[in-house]
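Could you work out the structure for the sequence below:
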Amino acid sequence: MTPDVVHTRPRERALLVGVETPQEPHWMHEESLEELSRLVQSAGGEVVRQETQRLDAPTAPYYVGRGKAKELAELCFGLGIDSVIFDDELSPAQSRNLSNLFARKVLDRTQLILDIFAQRAQSREGKLQIELAQLRYLLPRLTHMWAHLSRQYGTIGTRGPGETQLEMDRRRVKERIAKLKRELEEVRRRRAVQRGARVRKDWTCVSLVGYTNAGKSTLFNYLTRASVPAEDKLFATLDPTTRVWELPDRSKVLLTDTVGFIRKLPPRLIESFKATLEELEGADLLLHVVDLSSPNYEEQIRAVEAVLDELKVAHKPTLVVFNKVDRVANRSIVERALALRRRSIAVSARTGEGIDKLLEEVQAETSAGRVRAVFRIPWDHVEVISELYREGGVLQTRYREDAVEVIALVSPVLRGRLSSFVVENKERHLSDVDPCLVLQAKVGAFGASSS
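This is a model prediction of the structure:
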């Protein structure tokens, strides 16, 4: 028998183009192009070549100079280029002129990011947000899509069809944008209800933020034993994920892994993803994860802080987590980074180095305001014990004939809600409990009893 032939789709061959201006340091331009190259790889393409032109500012007709544009067109034919990708957002006129000149697909940085997001979105919410961003990008460019039908406005034979189709498309896009906004507003309301439930239960919320590919998902998996996809590529994680995270004192917080940020992040993308990024508004603590192995980690920190400022959450308590220290051979780099940020810690989410210190820091931050209390719970109210495990930090338990005594670290709200079970005179005397009778509590130990 003839073996089956597996046909694999060839990767798109891409040419990257950037303009270096006097206002931008050379290293920053090089880093931006390198980042664009990694974005292409994340999208499944292959970078064949990078081209740069030094100009005072991008030109209006072609982004690069007219002569450079013609040179690039010839280069595309010679190298068999499928796509030409520019490192900045192109205007509708620039995009049209370049497409006509190159006779092949022309993309800009924004389109590339939107394409990656469209590939990675799994949840319905993520897909809605991506579609909204894509339509907002498309709307001002519709005019040029119909230029072949309405180029000579007012002339015989060209007056109606182009303009009619253009207006129809504009109306449909605007109607779809309005519908998506309504659906995302419903998502916002639903998230607000969920955040309200967390507040009522006094859950402490911690969110991971950082530059894309800083290792947030790897750290998230290490801390919560989750299985969020963690790949060495930009925007490997798109949809946010929340898990319960138990700290050393057995208190529990909600930890959320969010989408990574990037330089030149399109404003319309931030606007479209506000329903997701609103999770940061409800966070009690932000863990800003930084890839310390990157030579430009300081610039990445500033890029993330700029986005946090735009989202109006820069005032939140923040702990900088310098990640990937296992990739840093020179320890002086680690020491310099820690000196750079007063509230910072160095870890490796891959090897576990520094994680214990991170847990201590987060515990110290999130335990502020929590109190130790002793609860005496009759056997016919074991559901209260389940609530303490679920929302508090159970330290010790002691079993008696008529009740169970539980020593726990709880919030004032939870203590107030369970005040009828609190033993006032034992709150400050944890040592009174006979250690021979104390059992270290296991999460979920009373789940079966309560059912």
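
Please make it C-alpha for all contacts and neighbour counts, starting now.
OK.

Assign the closest residue to Val422 other than its chain neighbours to helix, strand or coil.
Once flanking residues are discounted, Val422 sits nearest to Phe375: 4.5 Å by CA to CA, 6 or more residues apart in numbering. Under DSSP: H, G, I helix; E, B strand; the rest coil, Phe375 falls in the strand class.

can you list contacts of the helix or strand hosting Glu51?
If you go by DSSP states H and E, Glu51 is part of strand 46-54. Here strand 46-54 makes contact (CA atoms under 8 Å, 6 or more residues apart in numbering) with 11-21, 33, 37, 40-41, 64, 68, 81.

ok, the residue nearest to Val422 - how many residues close by?
Neighbour count of Phe375, defined by other CA atoms under 10 Å: 26.

Which members of the contacts of strand 46-54 are classed as buried?
Applying 16 or more other CA atoms under 10 Å to the contacts of strand 46-54, the neighbour count classes 12-20, 33, 37, 40-41, 64, 81 as buried.

Nearest to Ala408 among those?
Of all the buried ones among the contacts of strand 46-54, Gln41 has the smallest distance to Ala408: 49.9 Å, by CA to CA.

angle of whatever helix or strand the closest one lives in against strand 46-54?
According to DSSP H and E, Gln41 maps onto helix 26-42. Here the directions of helix 26-42 and strand 46-54 differ by 150 degrees (axes from the mean of the first three to the mean of the last three CA atoms, to 10 degrees).

And this one, please, so the two structures can be compared:
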Amino acid sequence: MTNHAEDFTLDTELAQTAAWDTDDDFESGYADPDDTDPEEVTTGDLDLAARHELRRVAGLRTELEDITEVEYRQLRLERVVLVGVWTDGTIEDAENSMAELALLAETAGSEVLDAIYQRRQNPDPATYVGRGKVEGLGEIVQATGADTVICDGELAPSQLRNLEDRLKVKVVDRTALILDIFAQHAKSKEGKAQVELAQLNYMKQRLRGWGGNLSRQVGGRVAGGAGIGGRGPGETKIETDRRRINDRIAKLRRELKAMAGTRTTMRQERRRNAVPSVAIAGYTNAGKSSLLNRLTGAGVLVENALFATLDPTTRRTQATDGRVYTMSDTVGFVRHLPHQLVEAFRSTLEEVADSDLIVHVVDGSHADPEGQINAVREVLAEIGAADIPELIVINKTDVADPLVVARLKQREPHSVAVSARTGEGIADALAAIEAELPRPQVEFDALVPYARGDLVDQIHRLGEIDSLEHTADGTRIAGRATEALAGELAAYAV
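The predicted structure is shown next:
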């Protein structure tokens, strides 16, 4: 790797590949209420409708009486310039990373004007990009009229402050961008609390003030009413803000701990009843929610956007042999997923760590599916789910290159190729999932009285039946069951 810096400018068209198209979004994930039977409208349809619903914008004088939230955001989009530092890997890796940053920026509601990245051995410790390149970046910002610069990495507080001082515009790093998207898409009480906790942990280390206003000390006759008894060194403004943030963080942690209790109780109940659990995990926008809808008819929100799903959805379903198991949709992962999010969403991610099988969904049409697989596995290892059995599901085969799909299947022998949109390969995916489910181990042979039909029902749901015969004295059943169920059947053993 060379020491000299080379600037590479990403073509603007690359940044426009994920521009929001309202018509496409409606076609892919939302049915017009006028054309849909009200009884067939699912929760996901209602969620997507709410995200795109008509709402009046006060104080905005246009010829439209009502405009959608998406249209309003397009009128008020932030104009951004993307900046990246390429330290290792190939040029394709650098361009894929910048393309993903552009998708993130547009999902957050901004217009990408330009994108540049620089080849360096390491990011500059003071200004992220080279000091000389900051001047060139400033010229681009002035020429394009941008009001925000987004950096493809997590900036130290000093880097953030130095760049803002030199560029005279707002500077945002990748972590803050992802947190902003999460804040927009969170809808449940738990999801909102998790996002706020992650944002506060991020913000706490980056408090700063302009003109020394955060260095003021409380003392004397002040607006806060300290007065007598409050004189002396006191707290500076930044110390007060940091204390309030810490207090809020402590309160959010207590609330999330209480909310996590319900989720833990449900998981313990499933384990007590030996109900297998399957977690659908994968890169953001790989099609996890679409796959869940196709496999279970869950009807959850589907949208062609990054991090459209934040709140996990669990659905109960049945295997072809009658066994009951649960399938959960989880939040998507991304390269360099902020540590604050992993910590804040710990209780949610436990759905993956406590599962019996991970269905790892991969976007077969993506430019770098192998990179996505590696990024997801890094997060799985971080949450303690690396040793759980994994089934790779290569999605979007209807638009993917067949050569890429074949390459992925060769690289990942334990995989199936599907299209959640068309339904192609779904039967193979279900068969592969059912083959991986944990099987009951205790063999039994029992004559169950007809009065105990509840036991026969449990055997169908939780066990495996090798033979079944209806006799004059009851139902003769042989097969395998869980330890708890086998214990109940012991009284009727033959």
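
Return the distance of whatever helix or strand comes next after the strand holding Glu51 of the first structure from the chain's centre.
Counting by DSSP H and E, the element after strand 46-54 of the first structure in chain order, helix or strand, is helix 66-79. Its chain's C-alpha centre and that of helix 66-79 of the first structure lie 37 Å apart, by CA atoms, centre = their mean, to the nearest Å.

which residues in the second structure does helix 66-79 of the first structure match up with?
In the comparison with the second structure, helix 66-79 of the first structure aligns to the range 131-144 (TM-score structural alignment).

quick one on the thing from earlier: hmm, which two among the buried ones among the contacts of strand 46-54 of the first structure are most spread apart?
Spatial extent of those (CA to CA) is set by the pair Glu12 and Glu20 at 25.4 Å.

Tell me how far Asp239 of the first structure lies from Glu365 of the first structure.
Going from Asp239 of the first structure to Glu365 of the first structure by CA to CA, to the nearest Å gives 27 Å.

Which one of these two is surrounded by more residues?
More crowded of Asp239 of the first structure and Glu365, by other CA under 10 Å: Asp239, with 19 against 15.

check contacts around the more buried one.
Residues counted as contacts of Asp239 of the first structure (CA under 8 Å, 6+ apart) are Ala121, Gln122, Ser123, Gly126, Thr258, Val259.

Just give me the closest of these to Pro3 of the first structure.
Using CA to CA, Gln122 is the member of these that lies nearest Pro3 of the first structure, at 34.6 Å.

nearest residue to the residue mapped onto that closest one from the second structure other than its sequence neighbours?
Under the alignment by TM-score structural alignment, Gln122 of the first structure pairs with Lys187 in the second structure. Leaving aside its sequence neighbours, Lys187 of the second structure sits nearest to Asp311 (CA to CA, 6+ apart; 7.7 Å).

residue in the first structure matching the one you found?
Under the alignment (TM-score structural alignment), Asp311 of the second structure pairs with Asp239 of the first structure.

residues near the counterpart of Glu279 of the first structure in the second structure, how many?
Under the alignment (TM-score structural alignment), Glu279 of the first structure pairs with Glu351 of the second structure. The number of residues packed near Glu351 of the second structure is 23, by other CA under 10 Å.

gap between the residue nearest to Lys187 of the second structure and Arg452 of the second structure?
39 Å.

So which bits of the top helix by length along the second structure are buried?
Using DSSP state H to define each element, the second structure has its longest helix at helix 237-272. For helix 237-272 of the second structure, burial by neighbour count (16+ other CA under 10 Å) applies to Lys237, Ile238, Glu239, Arg242, Ile245, Ile249, Leu252, Leu256, Ala260, Arg267.

just stretch 306-323 of the first structure next, same as before
Buried residues in stretch 306-323 of the first structure, defined by neighbour count with 16+ other CA under 10 Å: Val307, Leu308, Leu311, Val313, Ala314, Thr318, Leu319, Val320, Val321, Phe322, Asn323.
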